[in-house]
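Trainee: Predicted structure and sequence below. I'll ask about it afterward.
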Amino acid sequence: MLSGLLLSCSLASQPHEKDDVEVLEVDAPSYTGREGDSLREACSGWSLSKNDVKRFFQSSNSYRDSPYGEFYQVDCSITGRLRADGRVWDYEINGGGTARWKAEGEVRHWGCEASECRSLVLLPPDAMSGE
C-alpha cells in the first residue's frame, strides 16, 4: 500500500496533451558505456522513427522527479527535439525506458512501463522483475 502511495505521489499531473507532441528531430543513438561492452552493439542497432518517439511519449507517465529507481539505466540514449505545449523541447530517451524533456530551464521526467514501449526501448522495466 505504501509503495502505491509513493508511486502516485511521484507521478506528476503536468498540463500536457500527449497527442499534442510534434517530433521535429530524432538523432542516432549515443553510447556512453565502456569499450567492449556487449550493449554497444545493441545500442548502435537501436533506432526510433519520429512516430516511435511520439508513441513512446503517448504511452509514458510523467513524473515530478526522475523515476530512476523504477527503471534500468542503460548507457545508450536517443536524443532529439520536439514541440509540445507551445515550446520546443530537447528530449532524451534512455534505452531503459526513462526520458526527459528540457526547455527554458524546465525539466520534465517520463517513464514508460506500458506494453507499447517494449519494442521501443532496449531493456524494458518489467525485465527488472526477473520474469
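Mentor: Cool, the structure landed.
Trainee: only C-alpha atoms for contact and neighbour calcs from this point on.
Mentor: Noted.
Trainee: Now do the strands in the protein.
Mentor: 22-26, 30-31, 61-63, 76-84, 87-94, 98-103, 106-111 (DSSP state E).
Trainee: Next up, a structure to set beside the first:
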Amino acid sequence: MPASTFLPHLAWVLMLPMLGACQSQVRSGSASPAGVTVLEIAQADYQPADGSGSSDAEAAACSAWSLDTHQAEAFFGLSEQLPEGGLHDFYWLPCSIKGRLQAEGREWAFEINAAGTSTWRSSDDVRLLGCSRSACEPFVILMPQQPVE
C-alpha cells in the first residue's frame, strides 16, 4: 500500500481508541452560541469516496462519532467563516453529520465533516466554516495539524 493511501488509514486506526475518551469530555448542557439554534441533527454518515477503498476502522470510527444539538451549537460557536481557499487548511474525512439550524432569522441546512469543517446552505447562500481551535477537538475526529488556541 502506498504511503499516500496508508497514512489516512493509519490516522483513523490510531484515533479510534481515543474517540470514546474525547466524546465523554463534551458537555451536552453547554449554552448555545448567540443566534444559532440546531433544530434537527442526524447520526453520522460514512460515505467513502469512490475507489478509495473503505476500511472497517474508518466505518467504526464514523459510527462511534456523534453530536447532540448542544454540542453542534457549541461547535458552530467556536467555528469561523473560512475565506476563499481556507478549506485547504483542513483535512477531509468520509464521515459527516447533517441537520438543520436557525440563524440570522432563517433556516439553514448544515453538514459537519468529522475533520472540523461545516457547510451551511440557505437558498443560494452557502457558507464554509472551520474550527481549528483546540476547544473543537472533542467535537471532531480529526483536527488540523496545528490547532489554534
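Mentor: Noted; the coordinates are in hand. Keep in mind that this is a model prediction, so the values were computed, not measured.
Trainee: And the strands of structure 1: which comes nearest residue 3 of structure 1?
Mentor: strand 61-63 (15.2 Å; Cα to Cα).
Trainee: other SSEs contacting the longest helix along structure 2?
Mentor: Ranked by residue count, the top helix of structure 2 under DSSP state H comes out as helix 3-25. Where contact means 3 or more Cα pairs under 8 Å, 6 or more residues apart in numbering; DSSP states H and E, helix 3-25 of structure 2 is packed against helix 56-64.
Trainee: I'd like to know which elements the helix it packs on is packed against.
Mentor: helix 3-25, strand 45-46.
Trainee: mind checking which of the strands of structure 1 is nearest residue 51 of structure 1?
Mentor: When those are compared (using Cα to Cα), the closest one is strand 22-26, at 7.6 Å.
Trainee: how much does the closest one stray from structure 2?
Mentor: Compared with structure 2 after fitting, strand 22-26 of structure 1 has a mean deviation of 0.5 Å; criterion: mean Cα distance after the TM-score superposition for structure 1.
Trainee: For residue 122 of structure 1, which non-adjacent residue is spatially closest?
Mentor: Nearest non-adjacent residue to residue 122 of structure 1, counting by Cα to Cα, 6 or more residues apart in numbering: residue 95, 4.8 Å away.
Trainee: Tell me the residue in structure 2 aligned with the one you found.
Mentor: In structure 2, the residue matched to residue 95 of structure 1 (TM-score structural alignment) is residue 114.
Trainee: what number of residues lie near that match?
Mentor: 26 (other Cα atoms under 10 Å).
Trainee: if we can go back for a sec, please work out which residues of structure 1 line up with the longest helix of structure 2.
Mentor: Using TM-score structural alignment, helix 3-25 of structure 2 finds no match anywhere in structure 1.
Trainee: Return the set of buried residues in that helix.
Mentor: 9, 12-13, 16, 19, 23 (16 or more other Cα atoms under 10 Å).
Trainee: again with stretch 64-79 of structure 1
Mentor: 66-67, 70-79.
Trainee: cool, stretch 140-149 of structure 2 as well?
Mentor: Those would be 140-144, for stretch 140-149 of structure 2 by 16+ other Cα under 10 Å.
Trainee: what does stretch 54-64 of structure 1 give?
Mentor: Result for stretch 54-64 of structure 1 [16+ other Cα under 10 Å]: buried residues 54-63.
Trainee: which among those residues gets closest to residue 9 of structure 1?
Mentor: Using Cα to Cα, residue 63 comes nearest to residue 9 of structure 1 of the buried residues of stretch 54-64 of structure 1, at 8.9 Å.
Trainee: From residue 35 of structure 1, how far out is the closest one?
Mentor: Separation of residue 63 of structure 1 from residue 35 of structure 1 (Cα to Cα, to the nearest Å): 32 Å.
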